[in-house]
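# Sequence and predicted structure, then a few things I'm wondering about:
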Amino acid sequence: MQGELRVLGACPLDCPDTCSWVVTVKDGRAVGMRGNPDHPYTRGALCVKVNRYLEHAGAADRILYPMRRVGPKGSGRFERISWDEALEEISVRLRAIVDEHGGEAIWPYVGTGNLGYVQGAEGIAGRRFWNVLGASRHFLNICSTAGNVGLYHTNGTPAGMDPETFALSKLILLWGTNTLTSGHHLWKFIQDARAAGAYVVAIDPIRTRTAEQADQHLPIRPGTDAALALGLLHVVLEEGAEDRDYIARHTENWEEFREEILRHTPERVAGITGLPEADIRALGLRLARTRPTGIRATMGIQRHAGGGAALRALSAIPGVTGDWRHPGGGIAYSTSGHVNLNVDTREDLLAKPVRTLVMTRLAEGLDESVKCLWVYMANPMASTSDQNRVRDRLLREDLFTVVMEQFATDTVDYADIVLPATMQIEHMDLHAGYGHMYLLWNEPAVEPPGECLSTTQTFRRLARHMGLTEPSLFDSDLELAEQLLSSGHPSLNGITVDRLRKEGWVRLNVAQPFVPFTEGFPTPSGRLRFPKGPAYVPPHTASAPDGPYPLTLVTPAAHTFLNSTFGNNPELLRRAKGPRVLVNPQDALDRELTDGQRVRVFNATGAFEAEVEISRKVRPGVVASTKGHWRKLSPGGATVNAVVEERDADMGRGAVYHDNFVEVTPV
């Protein structure tokens, strides 16, 4: 690779924007990266995190070779070994486990560190290999399942608005989403709408960067979003502004849901949400009178005990107002449901049905029946609930743990074997954003450093070393990509691997503007299904606790990390300024806390240390501390997840990261 060339690729990280990028390669080295200016959603910009991606890929602490543990589990002490040695040890251990305990004793623990359909969690990524061995299924529920299920119950799909149509909205509700930190490319379309007169409201327990820029911020109590949705609809009914024609033609269970709305008066909802009744009425009037209204809700809003019900209630709003008729109307949670690829994991390779182990119940599930934990695209020691119990389980000497990684994360420290993984500029992949309507191709720009292998190549090598003969285990990356595009769905008409490799990205074959539910929904009846029974499920923290933990903790995304990715980047760590906890001035006064003081945030589950930031960005009774910090780089050796319980949301067994009681005291 002599001279200079530009290579088109795509960001693999867990963000709705899935940016198209351009890598400049000179004499075989990646020397520059920028957002693709030709991509209609990326528009030439990357985020503060991914702007440092090339620096991150070339970092001195990158894992470049296979390693074997030589110290106690948790010590992070390893020796370099060859790939043949690693594959032989893994093969011997896996065969012995399958022979003695059965394939279900293996837990393939996959995360969202890469959302590719070839190399990452969205697609194939080793699942055929695990099916041949009969390994336990892994339920990847950490991110969005409660909301997905809630939306499915209402609309028949989690998919909704094309986010680009927010440019046509006249009222925009940014509901439990911090757009300028977690998916900032949408802001350009919001700015277009504002230029045309749109009004923007941020509904969020925290006064985020986004809330600061909105026309109005409503600091709702965490987890009470469904109640607010019902209160706003109460005002819509008072005004007689429901779209009766749309309701009659395209919805079901209206009369029962109407009674539920009428029970949630603005006065009652004010008591639940902590918002002034006047603000609820004012926004309800604005909703009643403004078409189209677009609602943007992302994954943080459903990480509490009533998360599924919250998305059900929010998705009912455009059913009542008829906003689904209009470009710029409806709700946007995830566009993944519009992506109809053929993800063929070859479930027929399973010799018999196997159990399912739940990602967010790692401490509970990692009992004596699990003999091998295989972690890839995940850092559960930093990212999952009940951190202390997870650590105790990972210390088991009889647990054979393999981690495929790029850096020595908290989880790597507990591995028996570590396998070096490629980064995005070093392998091939196919991507689809869950915040836009495009497929993107990632062409490798440079050769992998050291002995790093892609996910697919690692499993191909291991299958060959183990003597497995199932042909589909050895499909090339290009063959896998061709299979993904072979579903025959009309949205993929005209989209081929050759075209993607040439152009870098292609819009799904849908209308523009795309208005998905003007004439019906993908439910059995073809109608939107309004909730039956109580539409508001209170969070765990809805009532005052009986014990000594009176504060509600929420754990939002950091501006400088993406989950725990970049949590070891020196410059981004410097900008993050270490773990901090936002405390309202009244709560700080009650506890005699001072700004900048080191405190202990704790409950019966665990504790972590942080620096206090006294701020009115959080309401009294609520504290906030960002996720993404690594345990071993944090004071006291713990992160926010040390105080998060292993509990389930109301639907889909979703996580409850924003629904925990704590107390805060000086260290």
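Happy to help now that I have it. Residues are numbered from 1 along each chain as shown.

# Going by C-alpha atoms from here, please, whenever you check contacts or count neighbours.
Will do.

# Count the neighbours of R575 for me.
10 (other CA atoms under 10 Å).

# which SS class is the nearest residue to it once chain neighbours are set aside?
Sequence neighbours aside, T560 is the residue nearest to R575 in space, at 7.1 Å (criterion: CA to CA, 6 or more residues apart in numbering). Classification of T560 using DSSP: H, G, I helix; E, B strand; the rest coil returns coil.

# Please compare the first structure with the one that follows:
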Amino acid sequence: ADDIRKLAREYATATPSAIRIGVALERSYGGSQAIRAVTCLPALTGAWRHVGGGILQFPVWEHPYKFDVICRPDLIPEGTQVANILQLGRVLTGEIKLKTPIKSLMVWNTNPVTQSPETDKIIKGLEREDLFTVVADHFITDTAAYADIVLPATMGAEMEDMILSWGHLYLTYNAKCVDAPGEAISNNEIFRQLAKRLGFEEENFKWSDSECLENYVNWDAPACDGIDLNYLREHGFARLNVGTKDNRAPHKEGNFPTPTGKCMFLVEGAKNFVAGPFRQMYEGFQPGEDLDALPDYVASRESADSNPALASKYPLSIISPKSHGFLNSCYANVTEKIKGQGEQFVMINAADADMRGIKDGAKVRVFNARGAFEGDARITKDVNPGIVVATLGYWRQLNKGTVNCISSAEFGDMGHSTTFSDNLVEVELG
């Protein structure tokens, strides 16, 4: 409690003060409300008035991407159903009923068998005889292994592209360095060819990769003053004209995208929604649940306090951060990367290990009612009693299960976010 009070006083009195929110705070049932509360703090203390003050997470909204041109939501027929990839297993197995069941599936830029929760259900769904699956990828990933057709996709060095920012204010150019081998083609080319065969005549389906880059960014926006695609080709990157480290204070005078222009703590009548770029800018079937007018504490779904009956069977909370040696599941099939990252492991406190007769390095099984996986025990003080940690990204075909076998597909409290860090498990010797 004293540490919390000290932090609060130091944050409130320091000038400028800034908060950097990482990617994971939302991964429990109440995580989004926690983020909502944290984002109110800079307005409460007046931090937005100062250069360098405020809060930062994902500044993609500063980038003048033409999401409506990229996604073309106008081409999505009204009434088209929406399936969230976080609940792919429930959809494919029929646990979630759709008016029109999914009979064909195309997967690109993702590997849901390792990256999405409840992976045992996903596999059961992919094994359906009546499901036709196409995967575009570089390797026979855990998902591609269940495909009827695998399309060879280009790698980054084999195509011209731009890289989306995950935390900075730069446009970044990706130059094509070599021709793609064999029949490998870019995602854009895959969809160009599909569009032609399906009879789509819209001009954007005929754009080359270069023309896509010309049309996907609003180069006339003030943020792109002095920047165009040729500039990026020559220099490789360019910082957006949205202020510098010496003068950037976008909300010094308010200027928030709200009816009042102020940061609004109280929002009456707010409805739950998923941000447009994460659903092809399609507004049909938005969640629409009522949201609390004020940010408030929301308890986890799976904990000893919120669900004591479940905790009596599965008493340990599990956290599944990203692996340092992989990029999500990319590179997790590369021998040298696995050597650096280590074989799949489970970090556990000595108190919990002793109770279960687990020695350091022993093979252990982590399980709950959703599934199980195995890893090497790492007994450490880095995790508190009652918590275990296993990192994300390992391939199922190289291991006995992976961490998302035990993850719940239930949504978080806002934005239909994940609950990867809201799961109870038990651990035993493998």
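Thanks, I have the structure now. Since we're looking at a predicted model, the values are computed, not measured.

# Once they're superposed, what TM-score comes out?
Once superposed, chain against chain, the TM-score is 0.87 (TM-score structural alignment, normalised by the length of structure 2); 389 aligned residues with a CA RMSD of 1.6 Å.

# about what we covered before: just give me the match in structure 2 for the residue nearest to R575 of structure 1.
Aligned counterpart of T560 of structure 1 in structure 2: G325 (TM-score structural alignment).

# Next one: its match relative to G89 of structure 2, how far apart?
27 Å (CA to CA, to the nearest Å).

# Give me the more crowded residue out of these two.
Between G325 of structure 2 and G89, G89 has the larger neighbour count (other CA under 10 Å), namely 26 against 18.

# what residue of structure 1 takes the place of that one?
Under TM-score structural alignment, G89 of structure 2 pairs with A363 in structure 1.

# which residues does that match contact?
386, 389-390, 393 (CA atoms under 8 Å, 6 or more residues apart in numbering).

# Now which of those would you call buried?
386, 389-390, 393 (16 or more other CA atoms under 10 Å).

# how about R268 of structure 1, what's its match in structure 2?
Checking with TM-score structural alignment, R268 of structure 1 has no match.

# If you could redo that for D498 of structure 1, that was the one I meant.
Match for D498 of structure 1 (TM-score structural alignment): N230.

# From Y173 of structure 2, how far off is its match?
Counting by CA to CA, the gap from N230 of structure 2 to Y173 of structure 2 is 10 Å.

# try I358 of structure 2
Using CA to CA, one obtains 49 Å as the distance from I358 of structure 2 to Y173 of structure 2.

# ok so the match of G89 of structure 2 is a helix residue?
Yes: A363 of structure 1 sits within a helix when classified using three-state DSSP.

# picking that back up, wait, the residue nearest to R575 of structure 1 sits on K577?
No: assessed by CA atoms under 8 Å, T560 of structure 1 is found out of contact with K577, at 10.0 Å.

# show me the biggest helix of structure 2 in terms of residues.
helix 31-45 (DSSP state H).

# Mind checking what helix or strand follows that helix in sequence?
strand 54-56 (DSSP states H and E).

# Give the buried residues for that following strand.
Judged by neighbour count using 16+ other CA under 10 Å, the buried positions of strand 54-56 of structure 2 are 54-55.

# residues in structure 1 aligned with that strand?
By TM-score structural alignment, strand 54-56 of structure 2 lines up with residues 330-332 in structure 1.

# likewise stretch 13-25 of structure 2?
With TM-score structural alignment as the criterion, stretch 13-25 of structure 2 aligns to 289-301.

# In structure 2, what sits opposite A316 of structure 1 in the alignment?
So, by TM-score structural alignment, A316 of structure 1 is matched to C40.

# Count residues in the vicinity of its match, would you?
Count around C40 of structure 2 with other CA under 10 Å applied: 16.

# Counterpart of S543 of structure 1 over in structure 2?
In structure 2, the residue matched to S543 of structure 1 (TM-score structural alignment) is A304.

# one step back: does the match of A316 of structure 1 touch F265 like I think?
Yes: counting by CA under 8 Å, F265 is a contact partner of C40 of structure 2 at 6.7 Å.

# looking at structure 2, which residue lies furthest from center?
Distance to the chain centre peaks in structure 2 at G357, reaching 36.0 Å (criterion: CA atoms, centre = their mean).
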